[in-house]
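>>> Would you be able to build a 3D model of this:
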Amino acid sequence: MCSPDYVNKCRGKNVKKKLFLWLFVLPLSLFLLVQLYFLVQILWWINHNPSSTSFMRQQESVLQEKDPKFVLKHKWVAYNRISNHLKKAVIAAEDDGFVDHDGVDWEAMQKAYEKNKKKGKVVSGGSTITQQLAKNLFLSGERSYLRKGEELIITYMLETCMDKERILEIYLNVVEWGVGIFGAEAASQHYYGIGAANLSAPQAARLGVMLPKPRYYDKNQGSAYLQKRTDMILRRMNYAELP
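Next comes the predicted model:
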């Protein structure tokens, strides 16, 4: 027969084991399952086009609260059906080191960190095209360091599983370009009445500049800053390197 002290000791060990299970093992298992889900999705998208993204669904839900019949403008087009002008404009405006980095521009992130520290909140992310794609595909629009950490994990999955051309193709087809407007084809039709394959250099430069604030510039096409920045990106496009 076990002594009371021995029984209490055994119970104490069981409590510690259960506590360890609940506080460490289960959260870790859940975290790994989520990462596995992301990885499986990314592997599927190597050869299949995503029909929508987390961000697209969020925006559609918001817009349908105001108008239940609202439908996003979005049409997928192949990489070779997107003007090289637009590819260069987006790289020049958003991520001029796209073809060289491993998914993260650490210098840009350091600058963003210093800016956020100065402001006392997260106002800048220093994100590359791959990081933006990771966020758009899977994550919310929340700005936090925890979400940034998840973004980095997905970014490395994308860079490991896909080549740069595929990453850019998906990005150009799912990125937001205005209120309810997603992807290069929908943006080209909305702003210029032409397909993405037929964009001129000035038209492409203007679309590239809109990306940080697409909904704002959708409603403020006459912005002086938009035109000034467009002229600058137009010049930088000559040096943009495509994958």
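
>>> Every contact and neighbour count from this point should use C-alpha atoms.
OK.

>>> What number of residues are in the vicinity of Leu152?
18 (other CA atoms under 10 Å).

>>> for comparison, sequence B:
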Amino acid sequence: MSQRKKSLAQRIRFWLTSIVLTVFGIWIAGILLFSFLPVPFSAVMTERQVGAWLSGDFSYVAHSDWVSRNEISSWMPLAVIASEDQTFPTHWGFDVQAIQSVLDSESGQMRGASTLSQQTAKNVFLWAGRSWVRKGLEAMLTVGIETVWSKKRIITVYLNVAEFGEGIFGVEAASQRYFHKPASRLTMSEAALLAAVLPNPVRFRADRPSGYILQRQQWILRQMRQLGGEGFIRQHKL
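Modelled structure (predicted):
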């Protein structure tokens, strides 16, 4: 290899290493800062906004209004836990049974069943889509936020960055948009309806719920009662 080619290869390695270290540094700083500061925007919000601009849709605005946990009705964290991650208060970031079922499956394909901690890590720091690289980074970030953040902080951030509709991010923006009131006044039924659309908030509508969404809402309500209602949230200090 000529001296010029060696020099070029060294420069490429240097810049790649610098980029990787910078990204990891930003993630570490984000985990530390967002343990007590509001999250101004998430990676998913940025991806949606840039995607809209690139497609020529300049009317799209990714909107979120940060609120503290005390400004969110206790029915809302209960609804998302009942809907998506019932072991959230006690696990360390991962659903071990779901991971084992993926490993045991013949296809080996990645599936859902991500915990709320994993979804928070993905929404705040990563891009959408499915790949083993992204899942690996998601796992690393999940360990980070589970180590630094409390469960109450994780659920607060999740509820503030979750996508509830076209350009609608966070429970406060969703509550104002769909029910014309602050998130602190959401009822049990309203919280369950918002949680029902989370698997696909672009396809499913909280303001025009399909029969499937209404059925899912009722299932979530039953799960919320079985968990113990608001007593579950008080018990786990969420």
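
>>> Which stretches in structure 1 count as strands?
73-74, 176-178, 181-182 (DSSP state E).

>>> longest single helix anywhere in structure 2?
The longest helix of structure 2 (DSSP state H) is helix 3-33.

>>> that older thread, for the strands of structure 1, give me JSON lines that also has mean neighbour count and distance to Thr230 of structure 1.
Output for the strands of structure 1, formatted as JSON lines (neighbours: other CA atoms under 10 Å; distance: least, CA to CA, whole Å):
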{"stretch": "strand 73-74", "mean neighbour count": "20", "distance to Thr230 of structure 1": "24"}
{"stretch": "strand 176-178", "mean neighbour count": "26", "distance to Thr230 of structure 1": "15"}
{"stretch": "strand 181-182", "mean neighbour count": "24", "distance to Thr230 of structure 1": "20"}
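
>>> for these, which one sits closest to Arg81 of structure 1?
Nearest to Arg81 of structure 1, of all these, is strand 73-74, at 14.8 Å by CA to CA.

>>> mean offset of the closest one relative to structure 2 (after superposition)
By mean CA distance after the TM-score superposition for structure 1, the fitted strand 73-74 of structure 1 averages 2.0 Å away from its aligned residues in structure 2.

>>> Contacts for that strand, please.
Strand 73-74 of structure 1 is contacted by residues 174, 180-183, 185-186 when judged by CA atoms under 8 Å, 6 or more residues apart in numbering.

>>> What's the match for Gly136 of structure 2 in structure 1?
Aligned counterpart of Gly136 of structure 2 in structure 1: Gly149 (TM-score structural alignment).

>>> Output the contacts of strand 73-74 of structure 1 in JSON lines; the columns should cover distance to Asn238 of structure 1.
Shown next, in JSON lines, are those (distance: CA to CA, whole Å):
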{"residue": "Val174", "distance to Asn238 of structure 1": "25"}
{"residue": "Gly180", "distance to Asn238 of structure 1": "31"}
{"residue": "Ile181", "distance to Asn238 of structure 1": "27"}
{"residue": "Phe182", "distance to Asn238 of structure 1": "26"}
{"residue": "Gly183", "distance to Asn238 of structure 1": "23"}
{"residue": "Glu185", "distance to Asn238 of structure 1": "23"}
{"residue": "Ala186", "distance to Asn238 of structure 1": "25"}
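
>>> Check the residues you listed and tell me the two furthest apart.
Gly180 and Glu185, at 13.0 Å, using CA to CA across the contacts of strand 73-74 of structure 1.

>>> okay, those two: which has more neighbours?
Glu185 (26 against 19).

>>> for the more buried one, what are its contacts?
By CA under 8 Å, 6+ apart, the contact set of Glu185 of structure 1 is 74-77, 82, 173, 195-196.

>>> try 7 Å
Glu185 of structure 1 is in contact with 75, 77, 195-196, counting by CA atoms under 7 Å, 6 or more residues apart in numbering.
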